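Novice: Provided below are the primary sequence and the corresponding predicted coordinates.
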Amino acid sequence: MKIKAIITGATGMVGEGVLLECLEHPEVEQVLVINRKPGGLQHPKLRELIHADFFNLESIAQDLQGYNACYFCLGISSVGIGKEEYKHITYDLTLHTGQLLATLNAEMTFCYVSGAGTDTSEQGSIAWARVKGATENALLRLFKNAYMFRPGFMKSSPGQKNVKSFYSFIAWMYPIGRWLYPAGFCTLKEVAQAMIAVSLSPYSKHHIEVKDIVELAKR
């Protein structure tokens, strides 16, 4: 089975890293990116759909049919924004997208980029972790083949343009961190390879921590 994947957030650091790996991977046949603005990348496998409103995906539903994987890399940081706005983007937008894709492509593998420390009990004291946990739980109810990716520090891939300044500034720490605390450090290439791996063959866990990402990337 070849992978036909939808990628969201491809103009961000994580999404761009996943996209670049997918375009080079022999098991990925076709990639559709949904962007609010042009990403500036061209490739024979790649189709770009410019669509500003992720809360109105029904108007492009016919373009989303026939895909067997979604790598959902769209998201925002909780720093500097209100709780309701964060929930609106993190939970509401993600679930709106997920519900439509689950209707269009029932057997789709859905990979969601969550985060280390996510609270699936939805009862903890940290607001962003509760919202992420609620989002994970809802997606797991929607999709039979859903995987919640919880990377820690991620090293960008060669050729990336959209690298957060924070990551660029502390990139020198990656080899040290990987050696001292391997459970908290991985590469974006490994994240993408792990997504591709679970799309090709089911994995026993649905919450994918860094150690799982590294293991899956070796497949």
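Specialist: That came through, no problem.
Novice: contacts and neighbour counts: CA atoms only from here.
Specialist: Fine.
Novice: all strands of this structure, in order?
Specialist: Here the chain has its strands, by DSSP state E, at 3-8, 28-35, 46-50, 69-72, 109-113, 145-149, 153-155, 185-187, 207-208.
Novice: another one to put next to it:
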Amino acid sequence: MRTSLPMLTRTSTAWAEYTPVTHDYARVKGRTENELLALDRPVFVVRPGFIQPCHCITSRTRIYRYLCSWSAWLFPVLERLAPKYVTTTERLGRAMVALAKHGDEQRLLRSDGINRVAG
């Protein structure tokens, strides 16, 4: 993965948790993250937990639309009970832009780090 842009900042996004069924995916993802982190340029791995869609973002997949509409009430509860595991699409986008512009001392950010960087 060589590029002619030496100041390029790379971000990688992955799920925060895995089940035994996704063991192969987790193994490949882990190897990919390690290779990205070994590059000689700023690399940030972003692992959001529960993501609340904002600004009328809807999925084209029927089951996801149903789950989002059903769980809309759950976000405020989760944000109060477990704030380090939830974020929004807006915060995720702002955090990725901030990481590309200014970087951060942490190279692996979960939802709480995403929310901190997003401001």
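Specialist: Nice, thanks for sending it over. Because the structure is a prediction, the values reported are computed rather than measured.
Novice: distance to Trp179 of the first structure and mean neighbour count for the strands of the first structure - can I get that in JSON lines?
Specialist: Converted to JSON lines, the strands of the first structure look like this (distance: least, Cα to Cα, whole Å; neighbours: other Cα atoms under 10 Å):
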{"stretch": "strand 3-8", "distance to Trp179 of the first structure": "31", "mean neighbour count": "24"}
{"stretch": "strand 28-35", "distance to Trp179 of the first structure": "31", "mean neighbour count": "21"}
{"stretch": "strand 46-50", "distance to Trp179 of the first structure": "36", "mean neighbour count": "16"}
{"stretch": "strand 69-72", "distance to Trp179 of the first structure": "28", "mean neighbour count": "26"}
{"stretch": "strand 109-113", "distance to Trp179 of the first structure": "24", "mean neighbour count": "26"}
{"stretch": "strand 145-149", "distance to Trp179 of the first structure": "21", "mean neighbour count": "25"}
{"stretch": "strand 153-155", "distance to Trp179 of the first structure": "13", "mean neighbour count": "22"}
{"stretch": "strand 185-187", "distance to Trp179 of the first structure": "9", "mean neighbour count": "23"}
{"stretch": "strand 207-208", "distance to Trp179 of the first structure": "20", "mean neighbour count": "22"}
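Novice: could you point out which of the ones you listed sits nearest Tyr86 of the first structure?
Specialist: strand 109-113 (15.3 Å; Cα to Cα).
Novice: contacts for stretch 7-25 of the second structure?
Specialist: With contacts defined as Cα atoms under 8 Å, 6 or more residues apart in numbering, stretch 7-25 of the second structure is touched by 26, 29, 33, 41-49, 96, 99-100, 110.
Novice: could you work out the most separated pair of those?
Specialist: Greatest spatial distance among the contacts of stretch 7-25 of the second structure (Cα to Cα): Arg41 and Gly49, at 25.8 Å.
Novice: about what we covered before: got a markdown table for the strands of the first structure, with distance to Lys161 of the first structure too?
Specialist: As requested, the strands of the first structure are exported to a markdown table (distance: least, Cα to Cα, whole Å):
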| stretch | distance to Lys161 of the first structure |
| --- | --- |
| strand 3-8 | 16 |
| strand 28-35 | 16 |
| strand 46-50 | 17 |
| strand 69-72 | 19 |
| strand 109-113 | 19 |
| strand 145-149 | 22 |
| strand 153-155 | 13 |
| strand 185-187 | 16 |
| strand 207-208 | 26 |
